[in-house]
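*Asks:* no letters, just coordinates:
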């Protein structure tokens, strides 16, 4: 048998289990399968956390029936939310507004005595822009009664006050339609607002698109 024929016969010979090329091929296949399994497993690392069924206003108490459970991939920020597996702590209220279907962040919840803003009803006679809805901010201006001119020059009382709720008022025959806003007011600003209301001040609100006090 010539050398060429011998080499061709060796090439066509069925490889045995001891053939290093076969072993290397098997190892490569196993490594590839392991990589795919690891990739799929890491992509499916989800955490079940709470989300709001409907918008939750500041001061509103939290209850399981007002929440839904969703599975999400949070990665490094997982600790910022409440996992369903740990349950929801008791006596929690919303310290910040949580929008409908939004995840429930820990920083937005706390105990009632941690609230630094309280909702106060403000009646506004003028029309409001359509952007002035719950969760947005407005500047509240007041004009106190003046014996000589009817009302004094308006002054800014609350800057960037968050709206908690908007309730359209009833319209009497020949009367201007009013709107009642629930605005969140800090304790330091509360006396000035209550004083203005007690003295029948004229109150107006201006939408604050920047959202800053």
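*Replies:* Happy to help now that I have it. Nothing here was measured: the structure is a model prediction, and the numbers come from that model.
*Asks:* please count neighbours and contacts with C-alpha atoms only from this point.
*Replies:* OK.
*Asks:* quick one: the helices in the chain?
*Replies:* Remark: helices assigned in the chain by DSSP state H are 3-12, 20-43, 190-198.
*Asks:* try this one next to it:
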């Protein structure tokens, strides 16, 4: 996922004929610059594009842990694109309002919680820096955030 170090031990060298496209992909493991991180999600078995290799300063995302009350959809998996929705507490009228806080987050990890029910489930999501303040405000008030998978997004199956 974005921000994760690119570890040569996690890569497999394969020979491929890419024609005119060969400059778009990493050609040798030795060509990985020191301190490189993924700038986007890279799935297992995918060729490593040069556009997915960068430095930590190239990743404008910040990790935040979202506690969830119940299990999340199967589409919410590491590397998947998700939205974060805030559901405000009910007003006197009984109406509940939902607001989209983060349009393009990326799941970094999922903590299923303990089997004894002592710890609840949590999803670590990488959110754009510009959206971080709004998410932190909601979390500071112990209000509900929903992690919703984005069907059709990279890494998410409908």
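*Replies:* Thanks, I have it. Remember, it's a predicted structure, so these values are computed and weren't measured experimentally.
*Asks:* can you redo the helices of structure 1 as CSV with distance to residue 72 of structure 1 and mean neighbour count?
*Replies:* Putting these into CSV (distance: least, Cα to Cα, whole Å; neighbours: other Cα atoms under 10 Å) gives the following:
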stretch, distance to residue 72 of structure 1, mean neighbour count
helix 3-12, 54, 10
helix 20-43, 11, 11
helix 190-198, 40, 14
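*Asks:* of those helices, which is nearest residue 156 of structure 1?
*Replies:* helix 190-198 (10.8 Å; Cα to Cα).
*Asks:* helices or strands up against the closest one?
*Replies:* Helices and strands touching helix 190-198 of structure 1, by 3 or more Cα pairs under 8 Å, 6 or more residues apart in numbering; DSSP states H and E: there are none.
*Asks:* show me which strand runs longest in structure 2.
*Replies:* strand 98-111 (DSSP state E).
*Asks:* what lines up against residue 59 of structure 2 once you look at structure 1?
*Replies:* In structure 1, the residue equivalent to residue 59 of structure 2 is residue 115, according to TM-score structural alignment.
*Asks:* got the contact list for its match?
*Replies:* The contact partners of residue 115 of structure 1, by Cα atoms under 8 Å, 6 or more residues apart in numbering, come to 59, 95.
*Asks:* hmm, back to that, what about the longest strand of structure 2, how far off from structure 1?
*Replies:* Mean deviation of strand 98-111 of structure 2 relative to structure 1 after superposition (mean Cα distance after the TM-score superposition for structure 1): 2.0 Å.
*Asks:* what's the separation between the residue most central in space within structure 2 and residue 116 of structure 2?
*Replies:* What sits nearest the mean C-alpha location of structure 2, by Cα atoms, centre = their mean, is residue 106, with 1.8 Å. Distance of residue 106 of structure 2 to residue 116 of structure 2, computed by Cα to Cα, to the nearest Å: 28 Å.
*Asks:* likewise for residue 18 of structure 2?
*Replies:* Distance of residue 18 of structure 2 to residue 116 of structure 2, computed by Cα to Cα: 51 Å.
*Asks:* between the two, which is the more surrounded one?
*Replies:* Taking neighbours as other Cα atoms under 10 Å, residue 18 of structure 2 and residue 116 compare with residue 18 leading, 10 against 7.
*Asks:* show me what residue 124 of structure 2 lines up with in structure 1.
*Replies:* In structure 1, residue 124 of structure 2 lands on residue 182 (TM-score structural alignment).
*Asks:* touching, that match and residue 122? I think so.
*Replies:* Yes. Counting by Cα atoms under 8 Å, residue 122 is a contact partner of residue 182 of structure 1 at 6.2 Å.
*Asks:* which neighbours do the two share?
*Replies:* Common contacts of residue 182 of structure 1 and residue 122 (Cα under 8 Å, 6+ apart): none found.
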